[in-house]
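Visitor: return a 3D structure for these sequence lines:
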Amino acid sequence: MPRLIRAYVRSVDKISDYVGYLAASLIFFMGATLLLDAVTRNVLNIPVHWAIELTQFTLAAYYFMGGPITLKNNSHVRMDLWYANLSDRGKAKMDLVTVWCMIFYLGVMLVGSISSLQYAIQTNEKRFSMWNPSVIPIKALLTVCLVLMLLQAFALVFKHIATLRGKSL
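Guide: Predicted coordinates:
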């Protein structure tokens, strides 16, 4: 494979790792937020109304940010009825076909997320709750993570082509 493609795959894999490890650290933040909510609500009898909603936003960020590393590490769920019995070249052929379906899906999702983000910015969209936070940051994160997933999907295309050629990236 050309040097530029190898550099692209290495760079996207590195970014996916970084974002994935950052996402994994969000678990500790969610745990601390829920612990704070439990203590203030049950021990101090002073409910913190924003804690649960902040945890929900953090969980969404965790989910979005975990997508690229899941693709990179081939950790996603798949139907192994036929796939498990295929050779490495057979798996690469099947993955090369299915990755284009995923790219189409991610492209449609990206268009929708951009539209949703634009609407949120134009209307200064907020959640209807006591805390009333803006949804712009989480929608922006969704858009960025979809771009990262698309970049990782194209890196997978290059990896599958390399496998079919008998090489690895």
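
Visitor: contacts, neighbours, all on C-alpha from now
Guide: Will do.

Visitor: helices along this structure, start to end?
Guide: Using DSSP state H, the helices of the chain run over 3-38, 51-72, 80-83, 88-123, 136-164.

Visitor: I'd like the structure of this one too, to check against the first:
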Amino acid sequence: MRVLRRFIGAVDGVNYYTGRVVMYGIFVLMGILLWSSISKTFFLPSLWTLEMAQFVMVGYYILGGPYSIQLGSNVRMDLLYGEWSLRKKAWVDLFTVLFLIFYLGVLLWGALASTAYSLGFWGSNPLEFFGGLVTGSQEVGRLERSPTAWRPVMWPIKVVMIVGIFLMLLQCLSELFKDVLRLRGEAI
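Guide: Just a heads-up that it's a prediction; the model follows:
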């Protein structure tokens, strides 16, 4: 149980501070959109603003998700759930979080494959590619670019997606372990 508590504390701490920093990304997004409006009104329109706003929004959303799960501020269908006892909620959460963990695992695999593709890997095993990058036996190929006029490389936002999905997966495991402790009658 001590290992579970340490895992919960470490994951909750990382996601808490990540979420607190990322929540200020809304101001970055507002600045980009403000510049977009000003440049379209008074100057030549900037090519980068719309896509950069999308990238910032992806980072804001995907890195803030684990913080939202941790605070319990995610959207729930609360028709019955709100009236249940803590023990019944823990049983239902324990069961449903397993589906979320499976889904996030599949999503993480897809994000790894997509990032490997954006770095020029055409094979079927992205872990082999990333292992080769670490050991130096694999080189980066032709970088994927966005098909827009600005044409930014895509791998940075895909790395943000990998990090966000991984943090969400860790937070879901933390919530799973919290439910296990609740069912055992232990304080969290």
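
Visitor: let me see the TM-score of these two.
Guide: Here the superposed chains carry a TM-score of 0.94, computed using TM-score structural alignment, normalised by the length of structure 1; 167 aligned residues with a Cα RMSD of 1.1 Å.

Visitor: picking up where we left off before, can you say which of the helices of structure 1 is nearest to residue 130 of structure 1?
Guide: Smallest distance to residue 130 of structure 1 across these (Cα to Cα): 9.9 Å, for helix 51-72.

Visitor: check contacts around residue 52 of structure 1.
Guide: Residues in contact with residue 52 of structure 1 (Cα atoms under 8 Å, 6 or more residues apart in numbering) are 33, 34, 37.

Visitor: closest to residue 159 of structure 1 out of those?
Guide: Using Cα to Cα, the contacts of residue 52 of structure 1 come closest to residue 159 of structure 1 at residue 33, 39.7 Å.

Visitor: distance-wise, check residue 89 of structure 1 relative to residue 72 of structure 1.
Guide: Distance of residue 89 of structure 1 to residue 72 of structure 1, given as Cα to Cα, to the nearest Å: 18 Å.

Visitor: those two: who's more crowded?
Guide: Under the criterion of other Cα atoms under 10 Å, the comparison of residue 89 of structure 1 against residue 72 puts residue 72 first, with 21 against 16.

Visitor: tell me, what residue is most central in structure 1?
Guide: For structure 1, the residue sitting closest to the mean C-alpha position, by Cα atoms, centre = their mean, is residue 67 at 2.7 Å.

Visitor: and that one, what's its match in structure 2?
Guide: In structure 2, the residue matched to residue 67 of structure 1 (TM-score structural alignment) is residue 65.

Visitor: dump the residue contacts of its match.
Guide: Applying Cα under 8 Å, 6+ apart, the residues near residue 65 of structure 2 are 19, 164, 168.

Visitor: over to residue 11 of structure 2?
Guide: Shown in contact with residue 11 of structure 2 (Cα under 8 Å, 6+ apart): 170, 171, 174.

Visitor: could I get the residues you listed in JSON lines, plus columns for neighbour count and distance to residue 77 of structure 2?
Guide: Formatted as JSON lines, the contacts of residue 11 of structure 2 follow (neighbours: other Cα atoms under 10 Å; distance: Cα to Cα, whole Å):
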{"residue": "170", "neighbour count": "22", "distance to residue 77 of structure 2": "23"}
{"residue": "171", "neighbour count": "25", "distance to residue 77 of structure 2": "20"}
{"residue": "174", "neighbour count": "22", "distance to residue 77 of structure 2": "21"}
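
Visitor: nearest to residue 95 of structure 2 among those?
Guide: Ranked by distance to residue 95 of structure 2 (Cα to Cα), the contacts of residue 11 of structure 2 are led by residue 174 at 14.0 Å.
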